[in-house]
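Colleague: let me see the structure of the following:
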Amino acid sequence: MATPKFAQTAQSFHTELKKRISLYFEEKGAAMTGNLTLYSKAAILLVAFIGVYVHLVFFTPVTWLAVLECVLLGGIVAAIGFNVMHDGAHGSFSKYKWINGLAAFSLNVLGGSSFMWNVKHNVIHHAYTNVDGVDDDIDIQPWMRMSSTQKKYRLHKYQHLYFWFLYSLLYIMWIFVLDYTKYFTSRIGSMPLKKMKLWDHVNFWFFKVLNLFLYVGLPIYMLGFVDWLIGFVIFTTFAGFVLSIVFQLAHTVEHTSFPVPDENSGRLEDEWAIHQLKTTANFATNNKLVCWLVGGLNFQIEHHLFPKISHVHYPAISKIIRKACEEYGIPYIEYAKTRYAIASHVSFLKQMGRA
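Modeller: Below you'll find the model as predicted:
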């Protein structure tokens, strides 16, 4: 489909928001990027990842401990993705470009491709959130129906039951299938992939080989095939489910919308900022543990409106955004607890499967 265009208004809500947020940082005298809190968290996660990986591969703990450590490793990988890679990819981890590059590169070490992620997430998803045919995040066809504009199959009637299993496959599919599909087709869904330079090709293949060595070859050599396979399945399925559910709770719940461009003009109804507010939801923003683990992605509204601001500032700027929404009569979608958001997601899937 042709790339949609956003409505233009004389008095932009986004302009007013940017003015208020800029004033907040000026008054605080703080940078919009990460701070010591973020860097300390990144160090903790990095040390934890290396420690658990080394203990699993080189010291072979007893079975019950190995299983727990595989689950823990999956959680750490997801947390690094949320807290380090995500901020780095958006240029909000540090004020230094090279540090942001290193943070974003953590995805390559974990098995993904920072190049593919940048195009899929930063360029497409953030611009055209929940627009069917453009936003690749809601394209899980034919296995799941995530929008009323998508074709419905008989199996979708049960998607609210089997999504637990399907989401668990995300990480392993990401590593072994999805990145390669994007690479060889030069497309992300219906959108063309940005042209890759020689360095991008070398980068892609070097880290894919490194990933196979770190997570497949070396563990099989040290542990044997069966032990590796059991541990790898536990590790990847837990990481996959956590990654999937956090991103889905932000956009595919009962109260978010799925705008459709006008057939003639190709324009969407709202300006970009209002579009983001209508298609995005927050959850568990008062839960400090959730906030720490998911890198502020439970403040998804703040992230979508200001992706260049580090997630450590989201709790503060959320108050400003919420107040502006109240003044302008714009919805601010939020679920008080994670379980409420999950329940809403299940209900949404049920509606999409039966509507």
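Colleague: only C-alpha atoms for contact and neighbour calcs from this point on.
Modeller: Fine.
Colleague: grab the longest helix from this protein for me.
Modeller: helix 225-249 (DSSP state H).
Colleague: in which helix or strand would I find residue 296?
Modeller: Under the criterion of DSSP states H and E, residue 296 resides outside all helices and strands.
Colleague: here is the second sequence; please produce its structure so I can put it next to the first one:
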Amino acid sequence: MPPTSTLAESPSPTRARASEFAPLLRLVKERGLLDRRTGYYIRTLAANSLALVGIWAGVLEFGGSWWVLLLAVPLAVFSGRTAFIGHDAGHQQIARSRAVNRALGLIHGDLLLGMGYGWWNEKHNRHHAHPNHVGKDPDVEVGALVWTRAQAVERQGFARFLTKHQAWLFFPMLLLEGFALKVATVQDLKRRPPRDRAVEAALLAAHLAGYMALLLAAMPVGTAVVFAVLHHALFGLHLGCSFAPNHKGMEMPEGDGERWGHLRRQVLTSRDVRGGRITDWFLGGLNYQVEHHLFPSMPRPHLRLVQPLVREHCRRLGVPYAEAGLVESYTQALRHMHAVGAPLRSR
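Modeller: The predicted model follows:
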């Protein structure tokens, strides 16, 4: 029997797993990968602003023709880029000052997109704290879609029909996501602290007034309605396609995940998407979901650089590291959603 002193020095499973992250964090800090990339973000902000101005100039120029609807496509893409900037600001990736990051989040969320930065940031931080954890992660709560069989069997009426066929309906339903985000924003306003509510309400009103004014100045009312619907539908599809591959079909702990420690909690519930620079650009760096969850304040351009370090660290620890191509990542997510609805299809 080992001496008592040896037993006392043996780390508990919880402490041992917590220490799994420490060597990786130390290495990342030594490499300067948590340092701010001010120049990168200045260029990103400038490029995105110029693109939006150019698209809206095109809308004003060609608004008298139905061909203007083609501009809803790049507007949806750069609206997605705007959302990614707001996302990075919410994670304090852009500036050292929390006030500056918040201002950037409010501008890119409330003012430019009409999407509540405060609501989204609070919800997203809860997701990062407990990714894919049933009962703790708001992204796997019961909504239009469900994520576990226990959630599925409770569905009734039309919701039951949606759950039966949710894998087939997933991409069509994403066309409504752009509208759903705005509805959720308005519903959440009353929960905001009074000062925050006043600021966000003013910015949201300015967004709505500016958006409507630009459309109605450029085109007839009928064309404006079609343009707005198309823009928001494609924007929702773009955002949904950016977030869908990240966690769906990965581990969904209900209680045991609390004993995992930071590294396992983030790695085992996340999936990376393989690809090159185009994938990085189109998905806003969210294709490095494992790395982003381990280091949420890491500037976006460093995620590609830290990936080999994380992959090798997980290999040494024997921790599964999930990675798939873009199409395969959607296939895995849809397969999970289809399996969730299986009990309803068998009745």
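Colleague: ok so, going back, so which elements touch the longest helix of structure 1?
Modeller: Applying 3 or more Cα pairs under 8 Å, 6 or more residues apart in numbering; DSSP states H and E, we find helix 225-249 of structure 1 packed against helix 63-80, helix 159-168, helix 170-173, helix 218-223, helix 338-354.
Colleague: relative to residue 145 of structure 1, which of those helices is closest?
Modeller: Residue 145 of structure 1 lies closest to helix 338-354 among these, at 6.1 Å (Cα to Cα).
Colleague: by how much does the closest one deviate from structure 2 on average?
Modeller: For helix 338-354 of structure 1, the mean deviation from structure 2 after alignment is 1.3 Å (mean Cα distance after the TM-score superposition for structure 1).
Colleague: can you give me the helices in the stretch 1-150 of structure 2?
Modeller: Assigned by DSSP state H, counting those that start in this stretch, the stretch 1-150 of structure 2 shows helices spanning 4-9, 13-18, 22-30, 38-62, 72-90, 98-106, 112-113, 117-129, 149-152.
Colleague: where in structure 1 does the first one fall?
Modeller: When helix 4-9 of structure 2 is aligned against structure 1 using TM-score structural alignment, it corresponds to no residues at all.
Colleague: pull the residues that contact the longest helix of structure 1.
Modeller: Helix 225-249 of structure 1 has contacts (Cα atoms under 8 Å, 6 or more residues apart in numbering) with 66-67, 70-75, 77-78, 164, 167-172, 215-216, 219-220, 281-283, 294, 297-298, 341-342, 345.
Colleague: repeat that for 7 Å
Modeller: Here helix 225-249 of structure 1 makes contact (Cα atoms under 7 Å, 6 or more residues apart in numbering) with 67, 70-71, 73-75, 77-78, 167-172, 219-220, 341-342, 345.
Colleague: circling back to that earlier point, is it possible to get JSON lines of the helices of the stretch 1-150 of structure 2 that adds mean neighbour count and distance to residue 262 of structure 2?
Modeller: JSON lines is the format used below for the helices of the stretch 1-150 of structure 2 (neighbours: other Cα atoms under 10 Å; distance: least, Cα to Cα, whole Å):
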{"stretch": "helix 4-9", "mean neighbour count": "8", "distance to residue 262 of structure 2": "22"}
{"stretch": "helix 13-18", "mean neighbour count": "14", "distance to residue 262 of structure 2": "6"}
{"stretch": "helix 22-30", "mean neighbour count": "13", "distance to residue 262 of structure 2": "10"}
{"stretch": "helix 38-62", "mean neighbour count": "15", "distance to residue 262 of structure 2": "28"}
{"stretch": "helix 72-90", "mean neighbour count": "23", "distance to residue 262 of structure 2": "20"}
{"stretch": "helix 98-106", "mean neighbour count": "19", "distance to residue 262 of structure 2": "24"}
{"stretch": "helix 112-113", "mean neighbour count": "23", "distance to residue 262 of structure 2": "33"}
{"stretch": "helix 117-129", "mean neighbour count": "18", "distance to residue 262 of structure 2": "9"}
{"stretch": "helix 149-152", "mean neighbour count": "17", "distance to residue 262 of structure 2": "26"}
